[in-house]
Each structure stands twice: as structure tokens, then as C-alpha cells.
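Enquirer: What shape does this take:
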Amino acid sequence: MNIPFLDLKAQYKSIKDEVNPAIQDVLDNTAYVMGKAVADFEAAFAFEHGVKHCLGTSSGTDGNHMVLWGLGVGSGDEVIIPANTFIATAWGATLCGATPVFVDCDPISYNIDPSKVEEAITSRTKAIVAVHLYGQPADMDALQAIATKHGIHLIEDCAQAHLAEYKNKRVGGFGRAASFSFYPGKNLGAYGEAGAVTTTDDDLAKKFRMIRDHGTLTKYNHEIYGHNYRMEGIQGAVLGVKLKHLNTWTEGRRRVASRYCEMLSGLDELMLPTEVSDRRHVYHLFVVQAPLRRDDLVKYLNEKGIATGLHYPVPLHMQPCFSHLNYDRGVMPVAEQLAENGLSLPMYPELTDEQLTYISNNIRHFFMK
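Expert: Alright, predicted model coming up:
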């Protein structure tokens, strides 16, 4: 049996009769950039996340940049970011000319550790980025208390957390603003690059709209510096169709995670993820830890036709591009442990019980050898 890490073909086949006409409508109306399909998606996505404004962007990375840019982050500023995340989180700071300040993550949720955040704040700190990693929300109450105490911005990176909930409220509306990614492999994925920014702040939303479209609200009247971060019409159409299925797909991911936890429990050499009690995990990734034989397990599963992933094998503070920040190995033990031991198992709602049984049985067999 061959099991891919992600099966986008299965997803496309399930919705092709809906998505193909939506794409064709964009083509027929030649609404290639922004347009009605994007506007309709923005309204629907904002409603799903309980926020006032959603602005479609050209990618999640662009959304990261746009949020910090719109908040006035610039040269000489510092932005606190978890060491355990994809590097696009850090680009939001560096593209503004700011310095990313990395902190360790919590060993249970794998998200940014609030106690480490407070230690990292200086007079130059302008913002904290809460990444809802793997699909589980960060501790927003603790982070908001720190941000309020020090008078700094709290923003959310929701790239992996569409429809995730913290204390029965969906992510995307806790901080000043939030960014989302719709990269094809995300829980809600476009057919190419796309992202979004959400906020409940009218003034910020206005500024984001100008930044997204060359600093304009009306054509050729450039009020502020801007860029071209607009969403393509086809991506808006695709996302509008897929959003209608996202709640069902999310429940499918949670079913897969539950089955993994049932079938892999009791293995002393395998650490399963923990869903924190006041949060609703949407399982963009299902990350286990195999401290003693991670690489051997990867090789064994590959031989059995089971694809896996490593998220993320080099934490941000150890990336070559940040060597000038002079972080030493060992200063962020939790993130470094996850980099060395973490393993992402196949995770998508179309996984069948037969496939899950095959994966789990092979993992059990490996550890019982």
C-alpha cells in the first residue's frame, strides 16, 4: 500500500463539479485580479472567523509582511517570534527592516511559551507574533496580558489554523490583526499561492487595503507607500467553493487525529500530540515525537510506502540566514528537541480507516522489533 503525506487529488475529485464552473465563471468574466469572487470569499471567510474584515492577499507570507507594515513596524524595531515555525513568519519582520527575536515553545502545545516572551521584551519590542502551530491555538490570554502590560502589538499567524478555536472563539480576531495562508497544502488551500489578513479594526483594514493595492483606495491616487499583494480572481473562486466544505474537512482531520491517538497509544518510544483542554485543534499536521529512533522510523515507513514529513528540522534561531543574531545551540531546548525528534504522519480528511490501520500497525511493528 502507498500512502502519500497529502492527497490533493482526492480532494479535487470530490469537488471538481463545483470548483470547475466557479473557475470558468472567472474566465468568462475576465475577472483575473480581485473581483467579485474574491470579494464574496472575503465576506464568507470573515463571517466564519467572527471578524469584521478579511482582505485576500497574494500569499500568507505577504500577509505576514502587510500586517507588520500596517502596524508601523520598521527599522530598529524587534518582533518576538517562536523558534519553532515556518520561516515565513520571520519574513514579516525582516521585510519591514525589523529584527526577529526568537523564543522557545511550550513542550505541551508546541506553541510560543508566554513565560519566554516576557523575558525577551526590550525597549525596541514592537510586536509579538502568536503562531497557532500545527493547527492548535497559542495561549492568547497570557500573550494578550503581556502585550497590554508592555504596550506592544499582538498579532496572529493563522497559516495552519483555519477554524481553530481558543475558548470557543475562532482564531483571527484576538490580536490587532491576523494572517492566513491558503497555500495548496493548507487545511483551506488555493490552486496556487494565496493568503488573507483579518482584523476588527476599521482604520487598520483601510490601511491594509491601500498597502495591498499600491497605496491606493482610488486608482492612480497613491496616498501611502504600498505594494501589489492582491489576490487573483481564480484563487478567490476556488477558495469560495472550498470554504463551504471546510467544516466537514476539519471534522475529518479531527477524526483522523483521534484514530491515530487510539491506535498508537501505549508506545513508550512515541510521544503523541496533546490537545489543550480549552482549544479546538484543527490538525493541519499530526506531529509525533520519536526521541530514540526518529530517522530509522522515517526510513522504515518509507520502505512500507508511507510518506512522512519533518516540521521543522532546523529551528529558526539555527538557520544560516540568522547566524548574525548569534543564537547558540541549546538556548531553546524545546524547539531543538522537536526539530530532532518530531515526525509528521499523513494527515488529510480523506484518509480511510484501512490506511490509518496500515500506518499504525507498521509504526507498532517498528517499535516492537
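
Enquirer: make it CA atoms for all contacts and neighbour counts henceforth
Expert: Noted.

Enquirer: Report the separation between the closest residue in space to Asp213 that isn't next to it in sequence and Leu356.
Expert: Among residues not flanking Asp213 along the chain, Asn228 sits closest, at 5.3 Å (C-alpha to C-alpha, 6 or more residues apart in numbering). Distance, Asn228 to Leu356, using C-alpha to C-alpha, to the nearest Å: 43 Å.

Enquirer: Can you pick out the residue with more neighbours from these two?
Expert: When Asn228 and Leu356 are compared on other C-alpha atoms under 10 Å, the one with more neighbours turns out to be Leu356, at 19 against 14.

Enquirer: One more sequence to fold, the one below, so I can look at both together:
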Amino acid sequence: MIPLFDYQRQWRERQSEIMDTIQRVLNSGQLILGAEGRAFEGAMANLIGMDHAVGVNSGTDALVLALRVLGVKPGDGVITVPNTAVPTAAAIRLCGARPVFVDVEPDTLLMDVEQLKKLNTQGCKAIIPVHLHGLMVDMDPLLAFARARGLAVIEDCAQALGSFYKGRPAGSFGAISCFSFYPTKNLGAYGDGGLCTTRDAGLAKALRQQRMYGFDETPIAQVDGLNSRLDELQAGILNLKLKYFDADMQKRQSLAQRYLEKLDGRRLQLPTRPAGRTHSWHIFAVRSPFRQELKEKLAARDIITGVHYATPLHRMPAYQDLGYEAGDLPVAEKAAAELLSLPLFPEFTHEEQDKVIDTLHEALPR
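Expert: Take a look at the predicted model:
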């Protein structure tokens, strides 16, 4: 069986180091908000080139806390895209705010600034560009749009650690940027984990206050807060994995390049890579109107594939009250019916990849 993702391969390779890390954390006597978390926050701030990083419980909570400290209130509109994971919209709802969806570009499937210009942004407080699959949104025009309308920018970088736009890393553009360390991510924990980055010391302080019940330096709640802390075990594991991050990214780049070269010319729409952007290949998603047929042929050869995301958010029952209809966001809707995610992770072998490629060649002659 060729999996879409397999954390156990990495676990077997690094088991001794990981167990040493777990033992060190357990022997420290500090399981929450200790030295491991502080070290990881510092390392992530350096990696992204930001002044502050704040570890939290999950990528979802990172978005919730970012929205809260940026002043998003019940009834406010928050602009985002429909072709993203549910947590992007769920975080908006958890703040009592209203998701406002905008369609995406036909080639990149990222937030379309030209479509943004057609939106009525009255009542909107923030905008969440989602860097999809490892490719960053065209940030210069998006930031100009946001500045002109007084919108706070929150980068959703859950799929984009290791991505770059004009030489700057994902997470270095937003007032606050949000990361997930769900196990499948480019830097994955062995459970949930998240992080916010910012240049603003005041926002960083507010984020730390929010993640700890609204406490200040004393255990007295100054504001309504949450319990959302990155625990020391996950922080320790992530610290360990950071030393392998560059090598793992090189493997992703190499595997993606093999797909691009060996699948070129087939009746398959391959991922695009606009000039000035470095793809981090969290997901290698191809497009075909014959997705289900391809998925079944690959499955018959014991190759597991995925679909990210089969139903756009505006077509899900939870968001029907927003009033969107089928056809309102046609680019995202069409892509949702065609995208197929192929196996790609650092431990994926060339032999396995060749089996995937050969199966697609058989299914898709020139």
C-alpha cells in the first residue's frame, strides 16, 4: 500500500531522538509553558523573520486568537475563500463574526484580488488569505486592497511553512499570521499544535494573554480569554523536527519536480508556480474532470490519494445561512470537483512515486 501520508516512517527513522526528547520533557517537571515552548517560539520567530511567535493549541485556535486580538466582534465580516479547510471559517464563526467568501484565481486557486474589488466590504473588519497547498497568495495587491479599506490581514499559513513570496516567507506579511502543526503538515507534531507570528509587541502580549484565560502577570483575568497553549511535549518534538526541516523541504521539492517532469504532457492539469513564488508542496494536487476514475484506478494499484476539498465551504450545511447558492463562486466550485491529491511526503520513495506515475500514464495516454 502506498499511503497519501505516513508519519510512522519518520517516527521509525527518528524514534531514538524523539523518545529522548519526550523523556527530557517529562523529567523537567514542566509540561505547560516551559523552556521547550519558549525555545520553539524563538526558533519559529527566527525562521519566519518576525519579532514574536506565540505557541497555541492548534491552527484553529491560532486563527481564533488572531481575530480576537485584532478586534473582530460579533457581526463583523471577515473575508476569506471557500476552498479551504473548515477551520478557516469555523474560527470566524467562533468569534461571532460572519465569513464573507470571495472566489479564487483559475490557475492558482488562490484568493482573486480582482474578485475582491467587486465585494461590498462595508462591515468587514479583516481578511484571511489562505496559502493553499504550499503556494502563497499574490500578497502585494492583496495588502494594497486591505490597506485601502482598513482591513486587518491575517495570513492562514497552515499549509505554507517553507513557502516564499518575492523572497519573503509565509507568515511575514500579516498583522498576525497563523500556523498549524497538525501531523500531516510540513512541520508536524504528534498531535495538535499551532502558532501565531507578529511584529507587534502589543499584539504578541495580547495573544499570550488570550491563550491563558486572559491573565496578566498574575492569575487574574483582565479580558475574556481561552485555554489554548502549545504543550511542552509537542513543542519539544517540534524543536527536534526543526533541525530536519530544510532537508525535508528539499525532499519535497525534489519529489514535486519529478511529478512535474514525468506527468507533463498528460491530460492532467498540474500545479502552477507563478514567478516570484516558492512552492513548499504541502500537497501535490492535480486537476482532472475524470477525478473519480483516476482515483479508482490508483486505488486498484494500492495507491491512496486524497481530495482537498471536495465541498466548498459555502455549499456546506453549516454555512447555508450565509445565503450563497450553487454557482456563486464558480471557480472554486469547479476546482472542488476536479482536484486530486497525490502522495508526497519526505519519506516517499522514488520507486513508490514511479508506480504512481506509471499508473497515471496508463490511465491518461498522451
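
Enquirer: Overlay them and tell me the TM-score.
Expert: Scored against TM-score structural alignment, normalised by the length of the second structure, the superposed chains reach a TM-score of 0.98; 366 aligned residues with a C-alpha RMSD of 1.1 Å.

Enquirer: ok so, going back, the residue nearest to Asp213 of the first structure contacts Arg209, doesn't it?
Expert: No. Counting by C-alpha atoms under 8 Å, Asn228 of the first structure does not reach Arg209; the two are 10.4 Å apart.

Enquirer: in the stretch 151-300 of the second structure, which spans are strands?
Expert: 152-156, 164-165, 168-169, 176-180, 194-198, 277-278, 284-287 (DSSP state E, counting those that start in this stretch).

Enquirer: nearest to Leu329 of the second structure, of those?
Expert: The minimum distance between Leu329 of the second structure and those falls on strand 284-287, with 17.7 Å, by C-alpha to C-alpha.

Enquirer: Other residues contacting that closest one?
Expert: Outside strand 284-287 of the second structure, the residues within contact range by C-alpha atoms under 8 Å, 6 or more residues apart in numbering are 133, 256, 268-271, 335, 338-344.

Enquirer: Mind putting the residues you listed into JSON lines with neighbour count and distance to Gly174 of the second structure?
Expert: Below are the contacts of strand 284-287 of the second structure laid out as JSON lines (neighbours: other C-alpha atoms under 10 Å; distance: C-alpha to C-alpha, whole Å):
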{"residue": "His133", "neighbour count": "25", "distance to Gly174 of the second structure": "18"}
{"residue": "Ala256", "neighbour count": "21", "distance to Gly174 of the second structure": "28"}
{"residue": "Leu268", "neighbour count": "17", "distance to Gly174 of the second structure": "34"}
{"residue": "Gln269", "neighbour count": "17", "distance to Gly174 of the second structure": "31"}
{"residue": "Leu270", "neighbour count": "19", "distance to Gly174 of the second structure": "29"}
{"residue": "Pro271", "neighbour count": "20", "distance to Gly174 of the second structure": "25"}
{"residue": "Ala335", "neighbour count": "24", "distance to Gly174 of the second structure": "27"}
{"residue": "Glu338", "neighbour count": "20", "distance to Gly174 of the second structure": "31"}
{"residue": "Leu339", "neighbour count": "24", "distance to Gly174 of the second structure": "28"}
{"residue": "Leu340", "neighbour count": "25", "distance to Gly174 of the second structure": "30"}
{"residue": "Ser341", "neighbour count": "19", "distance to Gly174 of the second structure": "28"}
{"residue": "Leu342", "neighbour count": "24", "distance to Gly174 of the second structure": "30"}
{"residue": "Pro343", "neighbour count": "22", "distance to Gly174 of the second structure": "31"}
{"residue": "Leu344", "neighbour count": "26", "distance to Gly174 of the second structure": "28"}
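
Enquirer: Which of those residues fall in helices?
Expert: Taking DSSP state H, the ones among the contacts of strand 284-287 of the second structure that sit in helices are Ala256, Ala335.

Enquirer: which residues does the spatially most central residue of the second structure contact?
Expert: Centrality entry for the second structure: nearest residue to the mean C-alpha point is Ala158, 1.8 Å, by C-alpha atoms, centre = their mean. Residues near Ala158 of the second structure by C-alpha under 8 Å, 6+ apart: Gly59, His131, Cys178, Phe179, Ser180, Phe181, Lys185.

Enquirer: how about a cut-off of 10 Å?
Expert: Listed by C-alpha atoms under 10 Å, 6 or more residues apart in numbering, the contact set of Ala158 of the second structure reads 58-60, 62, 85, 88, 130-134, 170-171, 177-182, 185-187, 194-195, 282.

Enquirer: can you check Ser360 of the first structure too?
Expert: Arg259, Tyr260, Cys261, Glu262, Met263, Leu264, Ser265, Leu345, Glu354, Phe366 are the contacts of Ser360 of the first structure under C-alpha under 10 Å, 6+ apart.

Enquirer: give me the element it is part of.
Expert: Counting by DSSP states H and E, the element that carries Ser360 of the first structure is helix 353-368.

Enquirer: Counting neighbours, show which residues of that helix come out buried.
Expert: Judged by neighbour count using 16 or more other C-alpha atoms under 10 Å, the buried positions of helix 353-368 of the first structure are Gln355, Leu356, Tyr358, Ile359, Ser360, Asn362, Ile363, Arg364.

Enquirer: which bit of the second structure covers the longest helix along the first structure?
Expert: Across the first structure, the longest stretch assigned as helix under DSSP H is helix 8-29. With TM-score structural alignment applied, helix 8-29 of the first structure matches the range 7-28 in the second structure.
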